[in-house]
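Visitor: Generate a structure from the sequence data that follows.
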Amino acid sequence: MQKSLLALALLSLGLGHAVADTIRIGHAGPLTGPLAHIGKDGENGARLAIEDANAQGIMIKGEKAVFELVGEDDQADPRQATTVAQRLADEEVAGVVGHVTSSASIPASRVYEQNDIPVITPSATAPKLTAQGYRTTFRVIANDLQQGEAMAKHVGQVLGVKRVAIIDDRSAYGQGLADAFAAKLKDYGVDIVAREFTSHTATDFSAILTKIKGSAPDAVFFGGFDAQAAPMLQQMRQLGLSGKFLGGDGVCTGEMLKLGAGKLTSDVYCTQAGLPMEKMPQGADFRARFKQRFGTNVQLYAPYSYDAAMTLIQAMKAANSADPDDYLPKLRAINHDGVTGTIAFDAKGDIRTGGITLYQFKDGRWATLD
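Guide: I've put the predicted structure just below:
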């Protein structure tokens, strides 16, 4: 890794501070395909953290650290994710923010473990990710078990739903979230009257929905993302399925508001891991700075990507080293104030204080319920 020629020239003249070799931090997520808006949102969050860290003039081993973001497109595909992970390892990144989806994060995490590279996901919520027991895997957001519990409780105790049909996209995220939701329904007196699945690329759900209609559900829960949730909702209404439509954080997006325009009603509910931005300790400031820097609103996970990147950097600072062997113990013991809240990990690498927020579509936006 090369030092800046300008920095070396300044030093030769006795000016400026020593500048360390560039410290590369990777970001991996879908930058093409139907989830590109979520992947780019996360990459921008990490990029803002890198820019902030460089502006702070962080010193490591007596030299001013220079951080660089290395972005990779995993297309939210498990096979591509492992290729991307190995590419980042070959690039000798010091740490990784990612991957965005659970289906990509789970296989990629093995590559990072084998290469001793710490990785923090801002958004992969499948419990299986941290249950693997890898030393290098961390998560700064709540998991699907917490989301499933929150939605099941709201459905049974608040909405009074008695009969639910469940569909998932068979991804690690979608199926995991649907399973977590299903596992808790009986605790709240709700029956599962149908359980169906589709693929994460399907756009025609008429056969599944027609079959579900015969079971007369009060609500339909979809474990998956906004790109499919919007056409699914439209086809539900066209078939006369008038019950409530439920989803997780893959549905709770700004893009869903666009894709579902004219289809969304007050009968649509979703959960999101973490706090709404207005309740995040630094949410208002982050939202304004993000909009100013990138010319667009936060889509979903940008604050968590920012915290993931900054957490890696803070661990390096605490260890006075960007070598994973040196800073990994500091990362495991980290406790610092992030945009989204306090960042501290349990023994598995899960966030200790991850919360869940419930939303309802109302007046053209996602309105906070709890």
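Visitor: alpha carbons only for contacts and neighbour counts from here, please
Guide: Fine.
Visitor: count of neighbours near Cys270?
Guide: If you count neighbours by other C-alpha atoms under 10 Å, Cys270 ends up with 25.
Visitor: need the contact list for the residue lying closest to it once chain neighbours are set aside.
Guide: Excluding its sequence neighbours, the residue lying closest to Cys270 (C-alpha to C-alpha, 6 or more residues apart in numbering) is Gly247, at 4.6 Å. Gly247 is in contact with Phe221, Phe222, Gly223, Gly224, Tyr269, Cys270, Thr271, counting by C-alpha atoms under 8 Å, 6 or more residues apart in numbering.
Visitor: try Ile117
Guide: If you count contacts by C-alpha under 8 Å, 6+ apart, Ile117 has them with Ala89, Val93, Ala94, Gly95, Val96, Thr136, Pro324.
Visitor: gap between the two ends of stretch 165-180?
Guide: End-to-end distance for stretch 165-180, by C-alpha to C-alpha, to the nearest Å: 14 Å.
Visitor: Could you also give me the structure for this next sequence, so I can compare it with the first?
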Amino acid sequence: MISTQPTGLGFGRDQTLKRRFAVKKRSILSVLILGLFSFWGGSAQSADEWGTLTIPAGRPVKIGLAAMLTGDYASLGLDIRNGAEMAVQEKGTLLGHPIELQAEDDGCAGPPSVAIAEKICNDPLVAGLVGYMCSGGSKPASDIHNKYKVVMISPSSTALELTSRNIPIFFRTCWNDKIQARRAAEFAVKKGWKEIACIHDKSDYGQSLAEDFARNVASLGGKVLGMEGITRGDKDFSPVLTKIKPAKPQLLYYGGMAAEGVLIVRQMKRAGFSKTVFMSDDGCYTEKDFIQAGGAASTGAYVTYAKEPDPAWVKRFETKYGPRQTFSPQAYDATRILMAAVEKTAQKQPDGSLLIGRKALRDAVAETRMDGITGRIEFDPHGDRTGSVVVVYRVAEEGGKRFFKPEDF
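Guide: Take a look at the predicted model:
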């Protein structure tokens, strides 16, 4: 007789099959869920055409900084670092992540700037960089940044060619030398100084600025009596001054930095340039390296620079760091722009990590509309700051104190 009741063996097999099916079903569901998360995570990481920066939970968002921190122009570089540091410290955190300022010494030159660019651009935690200090460093470094699509904002590199190259990752919170040269030339000609001689330091910054100044003077009816180059780091400029002196220029214009500029203005006095006015650029707009180092010889000299920053900010800065020099306000604003762009574009993940699209970050910088401590900041399509204003300052002496006094014209 054949039983129609399930045997123990048959019943157990059915239950086992059911359990196996349930386990398999859960496994398939888990794979699907993991695949879904992988799909969306992958989409977030690959959506940005320049790639995505991932900041793990608890790790800092790094902001690079490149300036000359040692050597002849260190006071300018340390001033830049202090401006950026102040912005970072005031901000505190970005979307729950600490902020780390990674300061590097760029030497105000090409080779060290290129090395820093490679280091910064290959750091997986760096969102962008404030720098480089000098145009001669910014030019080759910007090629590296463009290769890796890491945005950079210079507070101090003013050479015109930096934005005429149309490199999309480069911006600056300072002015460009086209504006600076034109303003200086207009001032000189209006003052009646139409016979000029020029000296430059052969750098991308100094030489292009001096040459542009000379072209502007000529276009305004002035006469260029000579154009001479010196070498950065030299101390004795009597040979070039001796060469220029017989032409009796009404104005001697210097394109370069304060370390050499202050020596030139002091040696001019000793060489008997009693009727020749000295004029220079933002590289000489430094109380420490030009006014204090030049002493009485600096009185009556002219330099160009931006409008003075917000006085309340200057007070806060100088309480913390002592007298500011030149580009700390522009560095402060550049750092704030970069941090605001990170906040705007970063995608916070459930695990606390941040995903930051490289192009999205760059585009956020390009779309900046900010009232900074240096004034309104917006950028044109080339990365130049729109509406930049350059002011001519004279080293005045009143009550036994020398200081930069803005000139009206």
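Visitor: circling back to that earlier point, return the subset of the contacts of Ile117 of structure 1 lying in strands.
Guide: The strands, defined by DSSP state E, take in Gly95, Val96 from the contacts of Ile117 of structure 1.
Visitor: Serialize the contacts of Ile117 of structure 1 to JSON lines and add fields for neighbour count and distance to Met277 of structure 1.
Guide: Listed next are the contacts of Ile117 of structure 1 as JSON lines, based on neighbours: other C-alpha atoms under 10 Å; distance: C-alpha to C-alpha, whole Å:
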{"residue": "Ala89", "neighbour count": "20", "distance to Met277 of structure 1": "33"}
{"residue": "Val93", "neighbour count": "23", "distance to Met277 of structure 1": "30"}
{"residue": "Ala94", "neighbour count": "25", "distance to Met277 of structure 1": "29"}
{"residue": "Gly95", "neighbour count": "29", "distance to Met277 of structure 1": "26"}
{"residue": "Val96", "neighbour count": "28", "distance to Met277 of structure 1": "24"}
{"residue": "Thr136", "neighbour count": "24", "distance to Met277 of structure 1": "28"}
{"residue": "Pro324", "neighbour count": "22", "distance to Met277 of structure 1": "31"}
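Visitor: re earlier: give the aligned equivalent of the residue nearest to Cys270 of structure 1 in structure 2.
Guide: Residue correspondence to structure 2 (TM-score structural alignment): Gly247 of structure 1 is matched to Ser280.
Visitor: could you show me where the strands are in the stretch 151-300 of structure 2, in order?
Guide: With strands called from DSSP state E, counting those that start in this stretch, the stretch 151-300 of structure 2 shows them at 152-154, 170-172, 195-200, 223-229, 251-255, 277-279.
Visitor: Give me the mean distance between the fifth one and structure 1.
Guide: Spelled out, that is strand 251-255 of structure 2. For strand 251-255 of structure 2, the mean deviation from structure 1 after alignment is 0.5 Å (mean C-alpha distance after the TM-score superposition for structure 1).
Visitor: ok, so of the contacts of Ile117 of structure 1, who is nearest Ala18 of structure 1?
Guide: Ala94 (20.0 Å; C-alpha to C-alpha).
Visitor: and the closest one, what does it touch?
Guide: Applying C-alpha under 8 Å, 6+ apart, the residues contacting Ala94 of structure 1 are Ile23, Arg24, Ile25, Gly26, Ile117, Pro118, Ala322, Asp323, Pro324.
Visitor: Restricted to helices, list those.
Guide: Among these, the members found in helices (DSSP state H) are Pro324.
Visitor: which other helices and strands contact the strand or helix carrying Lys18 of structure 2?
Guide: According to DSSP states H and E, Lys18 of structure 2 maps onto helix 8-46. Contacting helix 8-46 of structure 2 under the criterion 3 or more C-alpha pairs under 8 Å, 6 or more residues apart in numbering; DSSP states H and E are the following elements: strand 354-357.
Visitor: residues in contact with Ser135 of structure 2?
Guide: Cys108, Ser156, Ser157, Thr158, Ala159, Leu162, Asp204, Tyr205.
Visitor: again, only this time at 7 Å
Guide: Ser157, Thr158, Ala159, Asp204, Tyr205 (C-alpha atoms under 7 Å, 6 or more residues apart in numbering).
Visitor: Over to stretch 198-208 of structure 1 now: how far is its first residue from its last?
Guide: First-to-last distance for stretch 198-208 of structure 1 - C-alpha to C-alpha - comes to 8 Å.
Visitor: how about that stretch, aligned to which bit of structure 2?
Guide: Residues 230-240 of structure 2 are the counterpart of stretch 198-208 of structure 1, counting by TM-score structural alignment.
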